[in-house]
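Colleague: got a structure for you, letters missing:
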């Protein structure tokens, strides 16, 4: 499990793309990998990946075809920067909301507005996922736990403070870019349960 509190920015050192499998070598900031061992889980742009090897400040990860299809990891290249979070441990403070690291869909950045000391990003998700969007609800974008601002059909926005921009890769995403989305599990459970009970159908 993860908390959605991004712990820093890592850099793709190299990648080896083979049929159905891509191996990523990612370099992490000094001191951020203490206690990490082979087999550990790390969220890369919100996607839970398993450490397959390590050396100094570098970790190796394998991403299979289905992961590449459902996420933006297949768009990464040498030099790409990514958000990372190590798996939460019992007793850790939950500063965001609980995440599984399983990406539901990708979203497209529709607009970026950046008045002084503020940044508002608007995203568009596939229509099938708009039913999980609620103003003031939780959502994870590239692994960061965020509060939804306004919702209009299958579009929503988030408001980012300077610290969020500093600590994540959001400072470098622009209209047309794609991001990974994990909807809030509690919201998904409630919406799906009500749908099974017939409450999503028009009255009459």
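Modeller: Cool, got the structure. Please read all numbers here as calculations on a predicted model, not as lab measurements.

Colleague: rest of the way, CA atoms for contacts and neighbours
Modeller: OK.

Colleague: what about residue 136, how many neighbours?
Modeller: 13 (other C-alpha atoms under 10 Å).

Colleague: what residues are up against it?
Modeller: 147, 148, 149 (C-alpha atoms under 8 Å, 6 or more residues apart in numbering).

Colleague: Return the list of helices and strands in contact with the longest helix along the chain.
Modeller: Determined from DSSP state H, the single longest helix within the chain is helix 185-196. Under the contact definition 3 or more C-alpha pairs under 8 Å, 6 or more residues apart in numbering; DSSP states H and E, helix 185-196 sits against no other helix or strand.

Colleague: list the buried ones in that helix?
Modeller: Neighbour-count burial for helix 185-196 flags 185, 187, 192 (criterion: 16 or more other C-alpha atoms under 10 Å).

Colleague: can I get the residues you listed in JSON lines with distance to residue 72?
Modeller: Converted to JSON lines, the buried residues of helix 185-196 look like this (distance: C-alpha to C-alpha, whole Å):
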{"residue": "185", "distance to residue 72": "21"}
{"residue": "187", "distance to residue 72": "23"}
{"residue": "192", "distance to residue 72": "26"}
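
Colleague: and of those, the nearest to residue 164?
Modeller: When the buried residues of helix 185-196 are ranked by distance to residue 164 (C-alpha to C-alpha), residue 185 comes first, at 22.7 Å.

Colleague: Not counting its neighbours along the chain, what's nearest the closest one?
Modeller: In space, and not counting its chain neighbours, residue 185 is closest to residue 99: 7.6 Å by C-alpha to C-alpha, 6 or more residues apart in numbering.

Colleague: Now do the buried residues in the longest strand anywhere in the chain.
Modeller: The longest strand of the chain (DSSP state E) is strand 8-18. Across strand 8-18, burial judged by 16+ other C-alpha under 10 Å covers 8, 9, 10, 11, 12, 13, 14, 15.

Colleague: before we go on, here's another structure to hold up against the first:
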């Protein structure tokens, strides 16, 4: 489980195309410290498994389904990526509960800079709109953000200087794809409302 607080802005070193997947080599000296085979690292919000680790670099295999459902397929050597390790038990929940399971992709539509922050509007797939609400949480490229405004097909977020300086959203321009993960709590609530409450248990005799 992640919290959407990006630890560092890493870089794609190489991409190897396999028969039904891709193998990424990425550089991130912070997230690779103490990394081991099998560990999880979120890359632009996608939970990937460390295959190999050497120095400040690690490799991860990305299956075709993940490439299709996320924006990782658009990455190339030199691309910058947001990196985050899972939150340890007892760690601080700085953002919100993030699984690293991308629900879909959006596109940056416009950026509106201000003196100390920037408003970014992103397209929203129709099947995700019901999970996105004003002042709710959403993960964009692995970044936990608060929704400023939501419509049926867009949402906007405000980016503070730290987010602009230390994440991919600081340089992505209109037209760029981003990974989206909605708040998992909203999906659980929807499912419970759909199926109703659990049936009453019969009284026990005795």
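Modeller: Right, received. Where do you want to start? Keep in mind it's a predicted model, so treat the numbers as computed, not measured.

Colleague: on that earlier part again, now the longest strand of structure 1, how far from the chain's geometric center?
Modeller: Relative to the chain's own centre, strand 8-18 of structure 1 is displaced by 16 Å; criterion: C-alpha atoms, centre = their mean, to the nearest Å.

Colleague: what's the mean deviation for the following helix or strand past that strand versus structure 2?
Modeller: Once the chain leaves strand 8-18 of structure 1, the next helix or strand it forms, by DSSP states H and E, is strand 21-27. Superposed on structure 2, strand 21-27 of structure 1 shows a mean distance to its aligned partners of 0.5 Å (mean C-alpha distance after the TM-score superposition for structure 1).

Colleague: Which residues does strand 21-27 of structure 1 contact?
Modeller: Against strand 21-27 of structure 1 from outside (C-alpha under 8 Å, 6+ apart): 10-17, 57-65.

Colleague: Distance check, residue 88 of structure 2 against residue 98 of structure 2.
Modeller: According to C-alpha to C-alpha, to the nearest Å, residue 88 of structure 2 and residue 98 of structure 2 sit 13 Å apart.

Colleague: The two - which one has more neighbours?
Modeller: Ranked by neighbour count (other C-alpha under 10 Å), residue 88 of structure 2 and residue 98 place residue 98 first, with 28 against 10.

Colleague: Can you tell me the element the counterpart of residue 140 of structure 1 in structure 2 falls in?
Modeller: Matched to structure 2 by TM-score structural alignment, residue 140 of structure 1 sits across from residue 139. Assessed by DSSP H and E, residue 139 of structure 2 sits inside strand 137-140.

Colleague: Just give me the mean distance for that strand relative to structure 1.
Modeller: Mean for strand 137-140 of structure 2 is 0.5 Å (mean C-alpha distance after the TM-score superposition for structure 1).

Colleague: That strand: what's the following helix or strand?
Modeller: Next helix or strand after strand 137-140 of structure 2 toward the C-terminus (DSSP H and E): strand 143-150.

Colleague: Quick one: list the elements packing against that following strand.
Modeller: Contact analysis of strand 143-150 of structure 2 by 3+ C-alpha pairs under 8 Å, 6+ apart lists strand 137-140, strand 154-159 as its packing neighbours.

Colleague: Check the offset of the last one from the chain's centre.
Modeller: Right, strand 154-159 of structure 2. The answer for strand 154-159 of structure 2 is 15 Å, by C-alpha atoms, centre = their mean.

Colleague: so how much does that strand differ from structure 1 once superposed?
Modeller: Mean for strand 154-159 of structure 2 is 0.4 Å (mean C-alpha distance after the TM-score superposition for structure 1).

Colleague: contacts for that strand?
Modeller: Contacts for strand 154-159 of structure 2 (C-alpha under 8 Å, 6+ apart): 117-124, 129, 132, 145-150.

Colleague: And stretch 75-95 of structure 1, by the same measure?
Modeller: So stretch 75-95 of structure 1 is contacted by 1-15, 40-46, 142-143, 168-169 (C-alpha under 8 Å, 6+ apart).

Colleague: The same query, at a cut-off of 7 Å, please.
Modeller: 1-3, 5-15, 41-45, 142-143, 168-169 (C-alpha atoms under 7 Å, 6 or more residues apart in numbering).

Colleague: and that stretch, how far out from the chain's middle?
Modeller: For stretch 75-95 of structure 1 - counting by C-alpha atoms, centre = their mean - the centre lies 9 Å from the chain centre.

Colleague: How about that stretch, which residues are buried there?
Modeller: Buried residues in stretch 75-95 of structure 1 (16+ other C-alpha under 10 Å): 81, 82, 83, 84, 85, 86, 87, 88.
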